[in-house]
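Asks: Sequence and predicted model, in that order:
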Amino acid sequence: MESILEQIERGKLWSIPGGVHPTPNKASSTQQPIKRLPLPESLTIPIKQHIGDNGKLLVKVGDFVLKGQALTEAAGHWSVPVHAPTSGTIAEIAMKPSTHPSALPEPSIVLTPDGEDTWCELAPWPDFYAKSDQEIIDRIQNAGISGMGGAGFPAYIKAQPKNEIEFLIINGVECEPYISADDMLMREHANELIKGIEVLRKLYQPTKILIGIEDDKPEAIEALTKACENDHYTQVCAVPTKYPSGGEKQLIQILTSKHVPQGGIPADIGMVVHNVGTIFAIYQAIFHGKPLIERVVTVTGDTITTPCNVWGLLGTPIKFLLEQNGFQPQQWQRVIMGGPMMGFTLPSVRLPIIKTSNCVLAPSAKEMPMPGEEKACIRCSACADACPASLLPQQLQWFAKSKEHDKLEEHNLFDCIECGACAYVCPSEIPLVQYYRVAKAEIRQEREDKVKAERAKERFEARNERLKREQEERQNRHKRAAKRTTDEAKSKVEEATKRVASNDKSAAVAAALARAKAKRNESGEPDNSEMAKLRAERKAQARAYKEEKPIASSRGDKKDAVAAAIARAKAKKAEQAETANDVTTDPRKAAVAAAIARAKAKKTGNDAESQNADTQAVDPAAPSKDDPRKAAVAAAIARAKAKKAAKEAEPQNDDTQAIDPAAPSEDDPRKAAVAAAIARAKAKKVAKEAESQSDDTQAVEPAAPSEDDPRKAAVAAAIARAKAKKAAKEAESQNDDTQAVEPAAPSEDDPRKAAVAAAIARAKAKKAAKEAESQTLNTQEDESSVHKINGDIEGQTEPKDAINNDSPAPLEAEARKKAAIAAAIAKAKAKKAKQDKGSE
């Protein structure tokens, strides 16, 4: 059985499924050789004219460049540079419409030719065999060569396949109607093409080189057969004319009977396919050092006067090409980039020629009528019969319209080569290829979004992991610090415990504090158990000390306390007497008297304290040596009483200052109201004086009993307090009477103001009575505390019934007398105030 190679050498060809036979319409553009055109006024060179990333700009606006000079350099994945098609100045670098059905703007360089067409320095390699494969590949990349058959795949990527190459296939089929650029290139430059093939032979080391040409191009077949007649590795194969036999996968199947796997590339089965235009560009780059700056373009159609093939500089406006070939536009004129099967209508004729532009078709309306309105599918299956990829175009169209992308992929949408054979045979004029293109774009976008989402997810997860690690590190640092703190606290506790063991009180306290801090660090809550233990120890020591100390039974302590109380009572009585005498005559003198009384009270308190200290120092029976704490208690009581007397004198001074304003004249009713207020203040002061006198009586009486019987003194004090309380109540009732009379005092000019003043006076008098009562109660509490202290000092406690049986009559009579005097004084003051208001 013959091998595939033997069958190929014998000239056997295989067939492909589907396909159509449209009218070629190639003869009109092959009647004259490829011609050159003059330079256009400007060239617009897109930075990206291939599949892959944009190059990096090397020029700026205003730079002068030479022909063939690199304008960009390769940067990124699958990137090749672009070069200056002629010498001139960079006029602009901006976003310009792209040569695409959408005409979306893309970065472009606008070059203004200088007309000289001066080349830059070139570096040809006539003996390329002396160069390494990598050097050749770099030269192909730096020359900016990409696939010129329509895909725009960078040639240097194909020049370094991963697998061993068995067949190198040169695609010269050019099955698209109207296009004859490759045909004319093979006719005129067959020898150059063979030299370019030799460069690829050095790189691939293939077993066989196959040149596929359709059998409707006899001149091209003859020229190439003659050029390689002495080359046994190269074979020219005449392929039957059928569209789309020029497709990469279809041509491999026709020449070798092999199928490219779904989703794979020809290199996966040991094959590489290059277009004849790409081979010619490689020849120029290696043997002449020229970059890719021009290509052969077919300009044809019924509206073109002289259809032909031209060398079009990259960046030449399409309008310029049409005008140079006698373009005569018609109404609703269309211009198509590419052939009628796979080309697209240009949105503008000002778009430039790029590396993949092989034809500019300007048909008339009769030659290529506009497609009719899309109709419903009649399920004729003509599209499925014409599909060269054995797909189901009708089913794919339904899925594309309903955007069922998963089912589109299940039905192998991406195996479609967009040849347009299905749309060509559709009787309903359904633009099937357009549906497929839109669906492919949507699926690609979904894939890109999915990839971006996966990358974002990976970044998010990586970030979370990083944050988690950082948090764990922080927690570990805190744990280590807490452990160090705990260890230090434990060491301090141990040291403090040692100090406690040595009977050092300060060390015991420090140890307790240290243990409390340690427990707080561990649990966050204070632990006072240690301090409680220390307090219990101190209390036990105090009790032991108290039990060991003998009880002092000397009467010197009682004498000292009695002497201090007598001194305080005399001081307070002297102050109240002076104040009472002075206030009746002049309120200003009363203020002075109050200040003097406060000073005397303070002095009396100091004298009492000094006397107490002297008594303790002189009296041999004093408890200074035996019990100094009792003497300190007595001195503290004396100081407290002296301060209280001084504070009681201050309100009197304030009242005196309130009374001080000058008396109002009889002519002004407002002054009469002021006078009424002053009168009410005087009444209030009289009530306070009566209460203070009652307090003095209560303070003096506890000291009256004889020194021989302290219990009688307590009885007398109780009686005095009762009398004082009764006198205070009588004074309060008199004040109420005075307040009842006072409302008539205001002048006759304004009775309403007088009524208001009287109401205010009553409220003030009632408040003064309440304050007097509270002061009486405070005095009683102070006296009870004094008696309690005296009882503690004596260390004796007896029933109250035994005390009440002995009540001295002289002290009781004296108390009643003083209470009557205080009440009389209060009544006189109130009466005088009332008279003053009436006279005013």
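Replies: The structure has been received and is ready for your questions.
Asks: drop to CA atoms for contacts and neighbour counts, all remaining ones
Replies: Fine.
Asks: And for S146, the neighbour number?
Replies: 30 (other Cα atoms under 10 Å).
Asks: Who are the contact partners of the residue nearest to it when sequence neighbours are not counted?
Replies: Nearest-residue entry for S146: P154, 4.1 Å, with adjacent residues in sequence omitted and distances by Cα to Cα, 6 or more residues apart in numbering. P154 makes contacts with H50, I51, G52, W78, S79, V80, Q141, I145, S146, G147, as judged by Cα atoms under 8 Å, 6 or more residues apart in numbering.
Asks: Let me know the closest of the residues you listed to A724.
Replies: Within the contacts of P154, the smallest distance to A724 is 114.9 Å, found for G52 (Cα to Cα).
Asks: did I read that right, that closest one in a strand?
Replies: No - counting by DSSP: H, G, I helix; E, B strand; the rest coil, one finds G52 to be coil, located in no strand.
Asks: leaving aside the residues next to it on the chain, what's closest to it?
Replies: Distance criterion Cα to Cα, 6+ apart; nearest residue to G52, sequence neighbours excluded, is W78 at 4.6 Å.
Asks: I'd like the distance between the one you found and G152.
Replies: As for W78, its distance to G152 is 11 Å (criterion: Cα to Cα, to the nearest Å).
Asks: what does T256 give?
Replies: 24 Å.
Asks: tell me, how many neighbours does Q657 end up with?
Replies: Considering only other Cα under 10 Å, Q657 is surrounded by 14 other residues.
Asks: is it fair to say it lies in a strand?
Replies: No - secondary structure of Q657 (three-state DSSP): helix, not part of a strand.
Asks: Okay, one more to line up with it:
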Amino acid sequence: MESVIERIKKQKFFNFAGGIHPPEQKFLTTDKPIKTIALAKELILPIKQHIGKTGEMLVQVGQHVLKGQALTSSDNPMCVPVHAPTSGTITAIKPSIMAHPSGMSDLCIFIEPDGLDKWIKRHIVEDFKSLSKSDIVEKIAAAGISGMGGAGFPTNIKVNAQPGIKFLVINAAECEPYITSDDLLMRERSAAIIKGLEILNYLLEPEHILIGIEDNKPQAIKALKAATIDIENIHVCVLPTKYPTGGEKQLIQALTGQEVPSGVLPLSLGVIVQNVATVFAIAEAIIDDKPLLRRVVTVTGQALKKPQNLWVPLGTPIAHLLEQCGFSPLEPKNNKAQQRIIMGGPLMGFTLPSLNVPVVKTTNCILAPTVEEISPATKELECIRCGQCAEVCPSSLLPQELQWHAKAKEYEQLEKLNLFDCIDCGACAYVCPSQIPLVQYYRVAKAEIRQNKVQEAQAEKAKIRFEARNVRLEKEKIAREVKHKKAMAARKAATSPEQAKSNNSAVAAALARVKAKKAAQATQTDVPEVEVADVKTRAAQAIARAKAKKAAATTVTSSDQTTEDTKPAEQASNSADEKKARTAAAVAKAKAKKAAAAKATATEQSDAKTAESKPSEQASNSADEKKARTAAAVAKAKAKKAAAAKATATEQSGAKAAESKPSEQASNSADEKKARTAAAVAKAKAKKAAAAKATATEKSGAKAAESKPSEQASNSADEKKARTAAAVAKAKEKKAAATKVTATEQSDAKTATSKPTESVPSSADEKKARTAAAVAKAKAKKAAATKVTKAKKSTPKTKESTPLKQGSNSAEEKQAHTDAAVKALKSSVQEELDFTIDNQSDANIEQQTTVSAAELKKQKVAAAVAKAKAKKAAASEKSDTQAKKESVSDTDKKAKIASAIAKAKSARAEKNKESE
């Protein structure tokens, strides 16, 4: 059996089914060379001129473009770009009628040529073999080349095939009547076509290249044979003239004898088919770097004066072509339809809906026949079942049956009958005696089927998404149910006795942590949950106390010290009731320390912080500040004595409230506030009243206090006697002054009650601060006494010399201190508003009561706790002993007050000695 190549060499070819021999009518243009026409005034470029996807727009309205500039992108293999056929300006981007049988519109780019025809920069390639295969494929894609003889399939897809190609078939048959564009191209550009074949041979490496051409093109056959005489694997195959030899499947069968099965691409048989015009475009793109900007178009028909082949820039309107060829539309006569303008040949072409349709990449012919040449469409008749359509069908289909199902829109049956194997050659319609436009039925049916498939694909995607969503929702529902079951099981387990116990312990631990956090927060802040106004009030109270102490310092210095010395003797001689009260107070104080330890932590720590805030200022306090502190203590004691008669009941109730609820001092009742206010006013008035008469006593008391340390160091018995004498002297002085100051104190107390804002503020913060200060003083004295005693034994000389220095203070200096105290007392109301001075003065006074920062902290904490505990423990006993306390004489009360003051003065003196 002869091989394919042997048969080709002998010019023996295979036959395909069907086919017709219509009049060729090629003589109208076959003897005229290809001409170039003038540019149209406006070019219309559809952005999609091929099968595949549309590229992204790269230009915008008003932009100037150059010849060969890409107008769309080619980022997808099934997308080829569109280029500017000439230089000009983009005037619009809008939908316009495109080259399609339906007359549909698509997005188009309108370009107004500038007449310069200016190119973009190009890169000429002398030797295409210097480029890699991938580079060549990319250049073909970037040039926008698609099939120029059929449906417009992107060429870069075909030429990117894998090795193993047996036959590369070049379709040069051009079998349809009237069309001669490929014939003239092969005659005039045979060298460029052969160059394109060499490029394809380099890319695909086929075994043989077969050029299929009909025998009605002798000049083209001669030119191709002459150009390929030296190339062994290129064969020019001259086929007999028969329509439609130019069909892809029919040409493959005629050359190789292989029939392409339905639904199978020729590539599966090792065959690739390219149109001859496409090969020429490849040569220009690779060698001359020219994208697909123009093509040869046959403009023919007897309605034209000058039918010919033209080089037409893509986007040129059909009206401009017809004008160049002398077309004059004829008016219909005798109610006959107007002549048609057909794009394509008379068999496969379609009538244009408008002459503004532009030339695209697949446009090879514009036919303008007369009415006599091609009669207008007439009314179709009933099919007579002659069977001629089936005889001439090159695809071996049943055109009559296809037409029945197409009219009935039975698309599934059409697919079973292989409707898509129809190549729309029009042979069936050409031979139909009933003038049935069979091809038109097939085209409409194909479009409907494609549209249905697109909708089905979309529906299938939506179905898949819907099903996936249902699955997801079901999984989420199951997960929720499992979660709820686990939660229910956990709740049941939590209600069991064993779990309840563990839960209780866990809850208790959590509560303990919460309380610890709250306590820590209260510790970190000086006054938790207190407003700025309350803070200022406390500072003002501290200043008031400091000023009062400073004012009374010079008045009671000597008497306080002497009274402190005599305190042990008088304590021994107190009445039985007084001793019981003191014993009860001591016991209550000890019990209160233990009972209130947890509740007073925040207050203790805040007081300690206040005392520690400025330890460096203790060493720098002047003698005046120390005396002021002593005077403040004395004033506090005197104020208590003066207000004892009228505020006893109020003070006791206030003390009970403070002892039972130290954290609720901010919410004290109105009675407690009035009592506190009265005590503060009495204190200030007592200071002022005793200032004049106590000057001499203060001086003598100071001397006695100064001499006290030396006596303590030499003999403890002498020290006790001195303390007793001082206490007695102070008691006598207080008793002498009590009768004269009583009326004044009472009136002052009333005035203070009516005008509490003129003295020390009566807020809860003030009361807390006053209580802490008093307790801290007493505790500080007691703690300092012990250390001072030890220091005296180790350094007797220093302690002995200290009284000399203290005794050297002149009377004038003390008098100056007294005057300063009186002046400070008068301006106390204004100074209460000064927040900064208040903090500093209060801090200095509190810090001076301790020997060091650590001792001050311990002493103040102990003092605050002790006082709170004592008040709470003695609350129940005070009700029983109230009558006894009321019956105590003024002398006893003065003795108590004097002993407390003496204790403070002694501690101050001892601190002074230690510092010196």
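Replies: Yep, it's here. Everything quoted here is computed from the prediction, not taken from an experiment.
Asks: Tell me which helix or strand R334 of structure 1 sits in.
Replies: According to DSSP states H and E, R334 of structure 1 maps onto no helix or strand at all.
Asks: Can you tell me what A645 of structure 2 aligns to in structure 1?
Replies: Counting by TM-score structural alignment, A645 of structure 2 lines up with no residue in structure 1.
Asks: burial count for A645 of structure 2?
Replies: Neighbour tally, A645 of structure 2, other Cα under 10 Å: 11.
Asks: Give me the distance between it and D671 of structure 2.
Replies: In terms of Cα to Cα, A645 of structure 2 sits 16 Å off from D671 of structure 2.
Asks: ditto for E382 of structure 2
Replies: E382 of structure 2 is 122 Å from D671 of structure 2, by Cα to Cα.
Asks: Same check on P497 of structure 2?
Replies: In this view, P497 of structure 2 and D671 of structure 2 are 52 Å apart by Cα to Cα.
Asks: So for those two, which sits in the more crowded spot?
Replies: D671 (15 against 10).
Asks: SS state for the more buried one?
Replies: helix.
Asks: now T486 of structure 1
Replies: T486 of structure 1 is classified as helix under three-state DSSP.
Asks: Excluding sequence neighbours, find me the nearest residue to it.
Replies: Spatial nearest neighbour of T486 of structure 1, chain neighbours left out: A518 (6.4 Å); criterion: Cα to Cα, 6+ apart.
Asks: Please apply the same query to D183 of structure 2.
Replies: D183 of structure 2 sits nearest to A220 (Cα to Cα, 6+ apart), 6.0 Å away.
Asks: the strands in the stretch 251-400 of structure 1, which residues?
Replies: 271-275, 294-300, 308-313, 336-337, 344-345, 359-361 (DSSP state E, counting those that start in this stretch).
Asks: Mean neighbour count and distance to L392 of structure 1 for the ones you listed - can I get that in CSV?
Replies: Shown next, in CSV, are the strands of the stretch 251-400 of structure 1 (neighbours: other Cα atoms under 10 Å; distance: least, Cα to Cα, whole Å):
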stretch, mean neighbour count, distance to L392 of structure 1
strand 271-275, 22, 27
strand 294-300, 25, 33
strand 308-313, 25, 37
strand 336-337, 22, 28
strand 344-345, 16, 23
strand 359-361, 25, 30
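Asks: which one of those lies closest to T86 of structure 1?
Replies: In terms of Cα to Cα, the element of these nearest to T86 of structure 1 is strand 308-313, at 8.4 Å.
Asks: Which secondary structure elements does that closest one sit against?
Replies: strand 35-36, strand 294-300 (3 or more Cα pairs under 8 Å, 6 or more residues apart in numbering; DSSP states H and E).
Asks: picking that back up, name all residues that make contact with the residue nearest to T486 of structure 1.
Replies: Contact analysis of A518 of structure 1 by Cα under 8 Å, 6+ apart lists T486, A489, K490.
Asks: The stretch 651-800 of structure 1: helices as residue ranges?
Replies: Remark: helices assigned in the stretch 651-800 of structure 1 by DSSP state H, counting those that start in this stretch are 669-700, 710-741, 751-794, 800-804.
Asks: Show me how far the helix or strand following the shortest one is from its chain's centre.
Replies: Looking back up the chat, that one is helix 800-804 of structure 1. Sequence order places helix 809-839 as the next helix or strand after helix 800-804 of structure 1, per DSSP H and E. Relative to the chain's own centre, helix 809-839 of structure 1 is displaced by 82 Å; criterion: Cα atoms, centre = their mean, to the nearest Å.
Asks: what's the answer for stretch 306-326 of structure 1, then?
Replies: Mean-position distance between stretch 306-326 of structure 1 and its chain equals 59 Å (Cα atoms, centre = their mean).
Asks: quick one: buried residues of it?
Replies: For stretch 306-326 of structure 1, the neighbour count (16 or more other Cα atoms under 10 Å) marks 306-318, 320-322, 324-325 as buried.
Asks: now do stretch 112-132 of structure 2
Replies: Applying 16+ other Cα under 10 Å to stretch 112-132 of structure 2 flags E112, P113, D114, W119, F128 as buried.
Asks: The third one is in contact with I90, isn't it?
Replies: Going back to what we said before, that points to D114 of structure 2. No - at 10.6 Å, D114 of structure 2 does not count as touching I90 under the criterion of Cα atoms under 8 Å.
Asks: does V535 of structure 2 belong to a helix or a strand, and which?
Replies: Using DSSP H and E, V535 of structure 2 sits within helix 532-573.
Asks: so that helix matches what in structure 1?
Replies: Counting by TM-score structural alignment, helix 532-573 of structure 2 sits on no residues of structure 1.
Asks: I'd like the next helix or strand past that helix.
Replies: Downstream of helix 532-573 of structure 2, the first helix or strand assigned by DSSP H and E is helix 576-595.
Asks: what span of structure 1 lines up against whatever helix or strand comes next after that next one?
Replies: Counting by DSSP H and E, the element after helix 576-595 of structure 2 in chain order, helix or strand, is helix 601-612. No residues of structure 1 are matched to helix 601-612 of structure 2 when aligned by TM-score structural alignment.
Asks: how big is the angle separating the helix or strand following helix 601-612 of structure 2 from helix 532-573?
Replies: Next along the chain after helix 601-612 of structure 2, taking DSSP H and E as the criterion, comes helix 623-642. Calculated by axes from the mean of the first three to the mean of the last three Cα atoms, to 10 degrees, helix 623-642 of structure 2 forms an angle of 70 degrees with helix 532-573.
Asks: which one of the contacts of A518 of structure 1 has the most neighbours?
Replies: Most surrounded of the contacts of A518 of structure 1: other Cα under 10 Å gives A489, at 19 neighbours.
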